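In: predicted model and sequence follow; I will ask about them next.
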Amino acid sequence: MTTPHGIKLAVHLISTYFGDIVSKVCDCLLNKGPLSQMQVIKYTQLTKQQVANSLLVLIHHNCVQAFNIQLPGSFGEPPKIVTQYMALYDNIIHHMRFPKFSSIVSNEFGRDCAYVFDGLLQHGRLSMNQIMDRSELNIKNRENGNASNVLHENFNKLAQARFIERCPAVEPFLEPQEEGPKKRGAKSKIGDVSQTLEARALAATAPMESLRFLVESDALINGVLNNNDDDDADADDIKKSPTTSIVGEKRKQDCLESETENWATNKNKEILWRVNFEEFVRRLRHKACVLHVTERIDSIAGIVLRAVFEANRRDETKVKIEKTVPLLLQTIFDEAMKTEEGRSLTLERVRATLVQLGCELPTIAINETYSIDLKKIIDQAQAQEVESIVMKKYGRESYRMFRLLAERERFIETDKIASTTFVEKKDALVALFKLWKDDFLHLERIGNGNDAQKSETMLWKLNKRSVWEQVLDDLYHAALNLKLRIIHENDLAKDSLLVVKGTADDAAIKNRLRAKWKVLEASLFILDDAIMLFHDF
């Protein structure tokens, strides 16, 4: 779900990282959808070289996906294949979360492993040799000859944890959609006419799971051994990789590579790797669920839910699943016992907590399994966030009526709303009309006979989609303002430090500026948590 301020935030992030020209191309793709290179030139009024370079940068940093599509010819001409470019909105917004991603890797595997990971965050796509060259581990361990072993170990850790993945297909070809109904097998999702062009393109680039996280040990060792001979070639490899050299070039259908050969590679046919954002979204989603149930129920519920996630980790492959994989009670109990907080739990306490989390007790207590409804937990967390916003913006009475409508999820009469929330009918109408005016509610009027005005009954229902979109857009707006404020404060700090440099006030001003910067950064982190709750989870 993209919103006006969400697009502005994405454009600002691209401008901050890559400059105004690249952000102008990105802005065009975000607002107009997939376009060819010539269309981008037309809309942006930039030169062909500027557009080509901008697309090169955006593709290399996983912000744009190119794909080939067959368009019908005109005036008797044969169909032609055109390369189009699609902005990946989610990947752009993820740039704001790079510190969170790096912190997860550092906490799980240590700073040495995070050095390798940070190189991919900074440069988008790298081959094994480029990772070796750019990693600080290469510099630290080259003298004692341990560089290849350390890199091999850390790289394998990242791939096994699914923190990194092979880059997807460079320019997949989308088959023309066939007209009329046709039976399709379960695997023919790319040709499904019900899918949008963007969804078909992403489905076509999706790699096979068996190859997505595969680290070829022979290629890795050879790449490390050859690395010493190519110390000066890493920057040229990025510029000349197929992900960049193909920008703007036309493809013929008979020249398309097979699926197994269509991975993004550099000029030496080395496989390129990138950060797997899906895994980090999954981890942060789990963290948000644990935090919510801990606050809503108790700390034991958080421990049990965390144990479910840990036991589920090997089986869960999708980011947005509605329910966890069914697990045996004993499995959940054993996983909880591995933590220091969970060692005091009993089997009965774990069972009772699972019931508190919404699980139903099985009719047969032999090999009893439990599955937790994650969608319900996320919905509760979203509703709690929205309710707090309604409370601050409209007051306590409006909050009570909003909460009632959110729980019932159906049309309710004005009289019943007023009596249930203990609000005078006149005051309830004023509050309800204010919420309706801001598109928070649906209103349906029912009249009887010719005297409809006097006997009119007003029914109210929560307009959930509109409310959630408004809240998300407001969160994007606040995040954009905070980003601009941080930039403004940094500029002021530079000017202030130049004035007081070398004076007695130098240290005091530095401490004050550092404290202000920490508050702004912490506020941005909290805002981003709320954004992920409504957009990513």
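Out: The structure has been received and is ready for your questions.

In: every contact and neighbour count from this point should use C-alpha atoms.
Out: Noted.

In: name the element residue 165 belongs to?
Out: Element membership of residue 165, judged by DSSP states H and E, is strand 164-166.

In: which stretches in the stretch 351-500 of the chain count as strands?
Out: Remark: strands assigned in the stretch 351-500 of the chain by DSSP state E, counting those that start in this stretch are 369-370, 412-413, 441-446, 457-462.

In: please apply the same query to the stretch 1-150 of the chain.
Out: Using DSSP E, counting those that start in this stretch, strands in the stretch 1-150 of the chain cover 35-36, 64-71, 80-87.

In: follow-up on the earlier one: for the strand holding residue 165, which helices and strands make contact with it?
Out: helix 209-212, strand 273-275 (3 or more CA pairs under 8 Å, 6 or more residues apart in numbering; DSSP states H and E).

In: next SSE after the last one?
Out: Scanning the chain past strand 273-275 towards its C-terminal end, the next helix or strand to appear is helix 277-296 (assignment: DSSP H and E).

In: residues of the very next helix or strand once past that next one that come out buried?
Out: For helix 277-296, the succeeding helix or strand toward the C-terminus, using DSSP H and E, is helix 299-312. Across helix 299-312, burial judged by 16 or more other CA atoms under 10 Å covers 300, 301, 302, 303, 304, 305, 306, 307, 308, 309, 311, 312.

In: now stretch 151-158
Out: Buried-residue list, stretch 151-158, by 16+ other CA under 10 Å: 151, 152, 154, 155, 156, 157, 158.

In: next up, the contacts around the last one.
Out: Each residue near residue 158 by CA atoms under 8 Å, 6 or more residues apart in numbering is listed here: 113, 117, 164.

In: now the last one: how far from residue 333?
Out: Using CA to CA, to the nearest Å, residue 164 is found at 31 Å from residue 333.

In: please apply the same query to residue 234.
Out: The gap separating residue 234 from residue 333 is 49 Å, by CA to CA.

In: those two - which one has more neighbours?
Out: Taking other CA atoms under 10 Å, residue 234 and residue 333 do not tie; residue 333 has more neighbours (23 against 18).

In: what's near enough to touch the more buried one?
Out: Contacts of residue 333 by CA under 8 Å, 6+ apart are 304, 307, 346, 347, 350.

In: mind listing residues that contact the strand holding residue 165?
Out: Applying CA under 8 Å, 6+ apart, the contact partners of strand 164-166 are 158-159, 211-214, 263, 271-276.

In: just the residues you listed now: which is nearest residue 77?
Out: Nearest to residue 77 among the contacts of strand 164-166: residue 263, at 32.3 Å, using CA to CA.

In: before we move on, the earlier item: which one of the strands of the stretch 1-150 of the chain lies nearest to residue 136?
Out: Across the strands of the stretch 1-150 of the chain, residue 136 has its closest neighbour in strand 64-71 (28.5 Å, CA to CA).

In: buried residues, that closest one. List them.
Out: Buried, per 16+ other CA under 10 Å, within strand 64-71: 64, 65, 66, 67, 68, 69, 70.

In: which non-adjacent residue is nearest the last one?
Out: Taking CA to CA, 6 or more residues apart in numbering, and ignoring the residues beside it in sequence, residue 70 has residue 81 as its nearest neighbour in space, at 4.4 Å.

In: next one for the comparison:
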Amino acid sequence: MLTQSGIKLAVHLMTNQFGNVVAKVFENILRRGPLTFQLIVRFTELTPQQVKRSLLVLIQHNCVQAFSLEQQDGLEDGPKANTQYMALFSNVLHRLRFSKFLKIVSGEFDAECKELFEGLLQHGRLTLKQMVEREKSSKREGICEDIVQENLLKLLAARYVERCPTHEPVLAAPVKDETTAKKRGAKSAKRNEESETIEQRVLEAAAPMEAQRFSIIMYTGSNVSRETSTNASSSMSVGGKRKPDPLELDRESAAEEEEVLLRANFEEFMRRLRHKACIENVRTRLDDGASIVLRAMLEATRSLEKKVPLSLNTIFEEVMKSEEGRGMTLDRVRASLVQLGCSSSARGTDESYSIDLKKIVELAKNDEVESIVLKRYGRDAYKMFRLLSKTGCLVETNKISDTTFVEKKDAPMILYKMWNDEYLQMEKLTVTGARQSKLLLWKVNKPCLQEHVLDELFHAALNLSQRVAYEREKGKELINLPADKQVMSLEERRNRQRSVTFVLESSLRELDEALMLFHDFEEPSLLKLDDL
């Protein structure tokens, strides 16, 4: 869901990180959709050299993906490929979450792993050789190639690092529709849908084979010394096909393997953050027992994104693994599953349950919107909004007032204020009879409201980001002032800047929690069935 405030936020982040020229190139691609090199030069009015350098920076930092689209009206010897560049809006937003990603890594691994991963976040993409050179050039002593390799193996096994996608995948040209006029009409109705899924198509085409995505061959000089794959122990699944051995795939191209680019796997981090948000929402909305059971189900398998069932015994065994869950009985686990709204099925004596995370995310969105309404409009507005949200249909003003016990004179003003801010929809109904009268009907349109709230969140994040940048720039100017014009000491100015920046950055991190809820947790990549 891309809004105007979202575009401005992304452009601001790019300007802060890489300067105006790179941001201008990115903004044109983001606003206009995939563009060829020639069109980027034309729209930005920059030189080809500036555009080329900007694209290299954006690709290096995973903010733009190049792809080729075959054109059917090409040369006589077949269709020609046309290289285009597509902006990756979500990857730009992830730059707000780098501190969250580092916190997850530091919570599982030591400082050396964190340092290695931080280098990937800073540089976007690195080869193993570049990682080794970067660590050797650091001031820390005792760092050797073997340590870097071992740390990289840990990050690959945890799926925090992955191979970079193909530099320029080729998408097949769309087949021209030669059917009836009725089908041609249907074709035009599907254009918006196709434009919405172009990013998904490109990313799927660019993604490396699953057998290679989290595997790499380690080298000492030119000899193969070690090979890792997160699929090594699970390449043979029951009823499944044997996956290719990465060592066999790469044996004939050892020289090319040394140049494999690696990057942070944003998808895995967002999945972890998504699960964490769902667990916290369940803890707040239900109780600790339900959150423990949900965490156990997510730990047992990551294939629950689309209601994959787990047996009750498997869930109970996973609950027992945690310290908090050891005090729970089987009946308590079963009761928590009912609380969570898990769908159940039985085969003989075996009970199985499945959870719908999408439903939990939707409930968390509702809670967030209601919280905004409560803080912005007060308790009476909160009660009326909650009633309309649960009802889901048009309700007349007096009925809302009677049901929520809000004064009849206050209810229309509060409802009108929420409607004016696009939190409610209003319809006027004219009633004819002995005396003609007009009734006002109100409802909550959740899809439209969520898009509006997302735009407000983007706008708030933009304001906070700009304020952080302003405070940092202001701090530099104060430090560089002549001594006779300085009111505070250098230490006092630095302390003030640290405290102000800390508060702003903390607020931005909290706001980003809501941003992820309304934007990132609904992405198709997080709703795939095969999470393993």
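Out: Structure's in. What do you need? All values reported here derive from a predicted model rather than from experimental measurement.

In: how far away is the aligned residue in the first structure for residue 382 of the second structure from residue 391 of the first structure?
Out: Mapped onto the first structure by TM-score structural alignment, residue 382 of the second structure lines up with residue 399. As judged by CA to CA, residue 399 of the first structure and residue 391 of the first structure stand 5 Å apart.

In: between those two, which has more neighbouring residues?
Out: Between residue 399 of the first structure and residue 391, counting by other CA under 10 Å, residue 399 is the more crowded of the two (21 against 15).

In: picking up where we left off before, which one of the contacts of residue 333 of the first structure is nearest to residue 385 of the first structure?
Out: For those, the nearest to residue 385 of the first structure is residue 304 (23.6 Å; CA to CA).

In: on that earlier part again, between the helices and strands packed on strand 164-166 of the first structure, which gets nearest to residue 130 of the first structure?
Out: strand 273-275 (10.2 Å).

In: could you tell me where that closest one falls in the second structure?
Out: With TM-score structural alignment applied, strand 273-275 of the first structure matches the range 262-264 in the second structure.

In: picking that back up, closest one to residue 121 of the first structure among the helices and strands packed on strand 164-166 of the first structure?
Out: Checking those against residue 121 of the first structure by CA to CA gives strand 273-275 as the closest, at 6.9 Å.

In: residues in contact with residue 193 of the first structure?
Out: Taking CA under 8 Å, 6+ apart, one finds 177, 178 in contact with residue 193 of the first structure.

In: and it, that one's in a helix?
Out: No: using DSSP: H, G, I helix; E, B strand; the rest coil, the secondary structure at residue 193 of the first structure is coil, not a helix.

In: next one: it from residue 27 of the first structure, what distance?
Out: On the measure of CA to CA, residue 193 of the first structure and residue 27 of the first structure end up 28 Å apart.

In: same deal with residue 446 of the first structure?
Out: 45 Å.

In: ok, residue 461 of the first structure next?
Out: 36 Å.

In: same check on residue 340 of the first structure?
Out: 49 Å.

In: out of those two, which sits in the more crowded spot?
Out: More crowded of residue 340 of the first structure and residue 27, by other CA under 10 Å: residue 27, with 21 against 8.

In: tell me the counterpart of that one in the second structure.
Out: With TM-score structural alignment as the criterion, residue 27 of the first structure matches residue 27.

In: quick check: longest helix of the second structure.
Out: As assigned by DSSP state H, the longest helix anywhere in the second structure is helix 446-479.

In: nearest residue to residue 173 of the first structure other than its sequence neighbours?
Out: Closest residue in space to residue 173 of the first structure, ignoring its immediate chain neighbours: residue 68 at 4.6 Å, by CA to CA, 6+ apart.

In: you'd agree the one you found is up against residue 84?
Out: Yes: using CA atoms under 8 Å, residue 68 of the first structure is in contact with residue 84, at 6.2 Å.

In: coming back round to it: reformat the strands of the stretch 1-150 of the first structure as a markdown table; add distance to residue 431 of the first structure.
Out: Output for those, formatted as a markdown table (distance: least, CA to CA, whole Å):
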| stretch | distance to residue 431 of the first structure |
| --- | --- |
| strand 35-36 | 46 |
| strand 64-71 | 45 |
| strand 80-87 | 41 |
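
In: gap between residue 455 of the first structure and residue 207 of the first structure?
Out: Relative to residue 207 of the first structure, residue 455 of the first structure is positioned 62 Å away (CA to CA).

In: between those two, tell me which one has more neighbours.
Out: Higher neighbour count among residue 455 of the first structure and residue 207: residue 207, with 20 against 12, using other CA under 10 Å.

In: follow-up on the earlier one: just give me the mean distance for the longest helix of the second structure relative to the first structure.
Out: Between helix 446-479 of the second structure and the aligned residues of the first structure, the post-superposition mean distance stands at 2.0 Å (mean CA distance after the TM-score superposition for the first structure).

In: quick one: the helix or strand following that helix to chain centroid distance?
Out: Of the helices and strands lying after helix 446-479 of the second structure in sequence (DSSP H and E), the nearest is helix 490-518. Mean-position distance between helix 490-518 of the second structure and its chain equals 21 Å (CA atoms, centre = their mean, to the nearest Å).

In: same for helix 490-518 of the second structure, what does it pack against?
Out: So helix 490-518 of the second structure, by 3+ CA pairs under 8 Å, 6+ apart, packs with helix 357-377, helix 446-479.

In: what's the mean deviation for the shortest one versus the first structure?
Out: Plainly put, helix 357-377 of the second structure ends up 1.5 Å away from its match in the first structure on average once the two are laid over each other (mean CA distance after the TM-score superposition for the first structure).

In: residues in contact with that helix?
Out: Residues contacting helix 357-377 of the second structure (CA under 8 Å, 6+ apart): 278, 281-282, 304-306, 381-382, 385-386, 414, 418, 453, 514, 517-518, 521-522.

In: same question for stretch 142-152 of the second structure.
Out: Contacts of stretch 142-152 of the second structure (CA under 8 Å, 6+ apart): 112, 113, 116, 128, 131, 132, 135, 136, 161, 218.

In: most neighbours of all those residues, which one?
Out: Neighbour max across these (other CA under 10 Å) = residue 161, 24 neighbours.

In: need the counterpart of that residue in the first structure.
Out: For residue 161 of the second structure, the residue aligned by TM-score structural alignment is residue 164.

In: do the same with residue 298 of the second structure
Out: Using TM-score structural alignment, the equivalent of residue 298 of the second structure in the first structure is residue 309.

In: repeat that for residue 358 of the second structure.
Out: Residue pairing (TM-score structural alignment): residue 358 of the second structure is matched to residue 375 of the first structure.
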